[in-house]
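S.K.: coordinates only, sequence not included:
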């Protein structure tokens, strides 16, 4: 029996009654977002959960399972951390605008904002740039607020007006404003100068001898920058540094930054969007480097999906966003933690 600390399981009628309003809000937000995307010409898709590779990011960890085929052969499949690989294959196939309410899975994550199984709202626009999906993301936030008739998002003592004009801020400007760090001075030719960033960060945080540029960046971001984002109004944080490009292409105007943004409300990251990388060789290189680092840190690595790499080579220019649906509902419903807004929250315990 899965129970909360107070001894009452989530399915106890009294506890369910307490949560019922949040769950009704979830249904209302899902309904209105489906209508929003349908009106904009998106096709809702359903892609497979079991994948050859769950993704190739250093710090994301995926559950795996053994699958047996009809002949009795056994092979490993991973529960996806995102529907991204499958969705991009659909773009390569010719789809133009797609959206998915995807069940995704991540090990080693728990807390008021994390669940091992959650819903990722992910969508893509072929042939359109990052500003188009930034506009989509802001429209999604507004639609969620309207669906629940909430006027202010609140979380851990912070508030944000979803109807106010959003703050637009580059990562470099955010670091300068909130940490007094000249971030771009530590990047050259798409690579981070670890020692220079360590020198700038040393008066502010503890820098370990084996910290990489990305480690130091993340420590500064989490400590000084993220708590200041989405306070009073939504923040769109753009122009991520090139070492943090992930699956985004580098800016055509400045190779020190990538065409990537994140959206915050009340210090909570809600969405992560890219102008998508379509260089297959570069994508393979990034994945290989990431898996080498993952193995160094965690003693594990995930396979590279060769079929995905082949699709990247055929994919049109596109932009896409991954948005934490449960987090958005939590804010729009006025809930205090993410498992208040999922129907069966027991898997975390």
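M.R.: Good, I have the coordinates. As the structure is a prediction and not an experimental result, all values here were calculated from the model.
S.K.: Only C-alpha atoms from now on, for both contacts and neighbour counts.
M.R.: Noted.
S.K.: which helices and strands does the helix ranked longest in the chain pack with?
M.R.: Longest helix of the chain, by residue count under DSSP state H: helix 13-39. Using 3 or more CA pairs under 8 Å, 6 or more residues apart in numbering; DSSP states H and E, the elements in contact with helix 13-39 are helix 130-148, helix 325-333.
S.K.: Can you list the neighbours in contact with the following helix or strand past the first one?
M.R.: Moving toward the C-terminus from helix 130-148, the first helix or strand encountered (DSSP states H and E) is strand 153-155. When contacts are defined by CA atoms under 8 Å, 6 or more residues apart in numbering, strand 153-155 is touched by residues 159, 160, 161, 162, 265, 266, 331, 332, 334, 336.
S.K.: then this one, side by side with the first:
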């Protein structure tokens, strides 16, 4: 497994460098960074007990700031550790390895193409044949599996559908509409994906990607606003999440969480928005779970089996 990890890192770096992407470093210790409401950060204290920041859950903000400062770069990538508190289980570990990259002049379809090429190159590096690929629409998946329109169904309907699907929630009143959609996606739809196939899903609701551009699609005789976002699954396992990145600073400011509500000083948010004012080049961005990719490629049942030191062995 150590050999497979090393080979996988090497091929991913080689493939991105072949595209003239530059590997960059970003700080693991950042000031706040509460941009994802469902991700808990590790808080860090100085020796005197005063707050010193948080361990980053993604290099996204810093990488976009680098692109704003150097917009002529064809692309940049990061391969290294990220940290998320409270995430431990068969598919999660509080510290894990992430591959994140940004390609300038790239839209969503180009990002999907790069992602699939990287995964197929990884398979080849581990002496595996190319995996078949299926492209699916988010709305059609919900219609086929659950008989509902995910863009217009209200919270009560989603809750009833979850109940009829055998999903039990301890405090259902604490879940909002997007929580119910995520729950149905992860417990009903994703488990239906074939194990040996790559499944690409597009058409996520606009509310589910605060840092992606928005676009309009046709769904069941309606015009629907969706996020320019995709996810790639290896079998039933989510491997990658990508956006056509939002570059408009005013729109981005409206769609980011209010730092006052999260109890943070908003420094990371402010510096990021100032960078967008300087100008983010047209680009796509993708985050891929390196350990999850290795887990799928080697057909391992848990993340623990592909990590040199998981949480339980540290």
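M.R.: Noted; the coordinates are in hand. Since we're looking at a predicted model, the values are computed, not measured.
S.K.: TM-score them against each other, please.
M.R.: After superposition, the two chains reach a TM-score (TM-score structural alignment, normalised by the length of structure 2) of 0.87; 302 aligned residues with a CA RMSD of 2.5 Å.
S.K.: Tabulate the helices and strands packed on helix 13-39 of structure 1 (CSV), appending distance to residue 236 of structure 1.
M.R.: Shown next, in CSV, are the helices and strands packed on helix 13-39 of structure 1 (distance: least, CA to CA, whole Å):
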stretch, distance to residue 236 of structure 1
helix 130-148, 8
helix 325-333, 15
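S.K.: Need the winner for burial among these.
M.R.: helix 325-333 (a mean of 26; mean count of other CA atoms under 10 Å).
S.K.: Quick one: average offset of that helix versus structure 2, please.
M.R.: For helix 325-333 of structure 1, the mean deviation from structure 2 after alignment is 1.3 Å (mean CA distance after the TM-score superposition for structure 1).
S.K.: quick one: buried residues of the longest helix of structure 1?
M.R.: Within helix 13-39 of structure 1, the residues scored as buried using 16 or more other CA atoms under 10 Å are 16, 19, 22-23, 25-26, 28-30, 32-34, 36-37.
S.K.: what's the closest of the helices and strands packed on helix 13-39 of structure 1 to residue 223 of structure 1?
M.R.: Closest to residue 223 of structure 1 of the helices and strands packed on helix 13-39 of structure 1, according to CA to CA: helix 325-333, at 20.5 Å.
S.K.: ok, residues contacting the closest one?
M.R.: 22, 25-26, 29, 113, 118-121, 141, 144-145, 148, 150, 153-155, 270, 336-338, 340-342.
S.K.: please redo it, this time with the cut-off set to 6 Å
M.R.: 22, 25, 26, 119, 120, 121, 145, 153, 338 (CA atoms under 6 Å, 6 or more residues apart in numbering).
S.K.: now, which of those sits nearest residue 45 of structure 1?
M.R.: Taking the contacts of helix 325-333 of structure 1 together and measuring to residue 45 of structure 1 by CA to CA, the closest member is residue 121, at 11.1 Å.
S.K.: Could you tell me which residues make contact with the closest one?
M.R.: By CA under 6 Å, 6+ apart, residue 121 of structure 1 lies in contact with 100, 101, 322, 323, 325.
S.K.: what about 10 Å?
M.R.: Residues near residue 121 of structure 1 by CA atoms under 10 Å, 6 or more residues apart in numbering: 30, 33, 82-83, 99-104, 271, 321-326.
S.K.: Return the residue of structure 2 aligned against it.
M.R.: In structure 2, residue 121 of structure 1 lines up with residue 99, judged by TM-score structural alignment.
S.K.: Confirm that match sits in a helix?
M.R.: No - checked against DSSP: H, G, I helix; E, B strand; the rest coil, residue 99 of structure 2 lies outside a helix; its state is strand.
S.K.: Give me the distance between it and residue 259 of structure 2.
M.R.: Per CA to CA, to the nearest Å, residue 99 of structure 2 is found 27 Å from residue 259 of structure 2.
S.K.: One more: residue 34 of structure 2?
M.R.: 8 Å.
S.K.: So which of the two has more stuff around it?
M.R.: residue 34 (23 against 18; other CA atoms under 10 Å).
S.K.: and the more buried one, what does it touch?
M.R.: Neighbours of residue 34 of structure 2 in contact, by CA under 10 Å, 6+ apart: 40-41, 54, 56-57, 256-259, 262-264, 266, 268-269.
S.K.: Of these - the most surrounded one?
M.R.: residue 57 (26 neighbours).
S.K.: Do I have it right that that residue meets residue 87?
M.R.: No - the criterion here is CA atoms under 10 Å, and residue 57 of structure 2 misses it with residue 87 at 11.3 Å.
S.K.: tell me, what's touching the two both at once?
M.R.: In contact with both residue 57 of structure 2 and residue 87: 39, 40, 94, 95, using CA under 10 Å, 6+ apart.
S.K.: counterpart of the second one in structure 1?
M.R.: Spelled out, that is residue 40 of structure 2. So, by TM-score structural alignment, residue 40 of structure 2 is matched to residue 61.
S.K.: Let me know how buried the residue nearest to that match when sequence neighbours are not counted is, in neighbour terms.
M.R.: Spatial nearest neighbour of residue 61 of structure 1, chain neighbours left out: residue 107 (5.1 Å); criterion: CA to CA, 6 or more residues apart in numbering. By the criterion of other CA under 10 Å, residue 107 of structure 1 has 14 neighbours.
S.K.: contacting residues around residue 107 of structure 1?
M.R.: Neighbours of residue 107 of structure 1 in contact, by CA under 10 Å, 6+ apart: 60, 61, 62, 63, 64, 81, 115, 116, 117.
S.K.: Quick one: map residue 341 of structure 1 onto structure 2.
M.R.: Per TM-score structural alignment, residue 341 of structure 1 is aligned with residue 306.
S.K.: can I assume its match is in contact with residue 93?
M.R.: No - using CA under 10 Å, residue 306 of structure 2 is not in contact with residue 93, being 11.2 Å away.
S.K.: Test my guess that residue 75 of structure 1 contacts residue 51.
M.R.: No - using CA under 10 Å, residue 75 of structure 1 is not in contact with residue 51; the gap is 11.2 Å.
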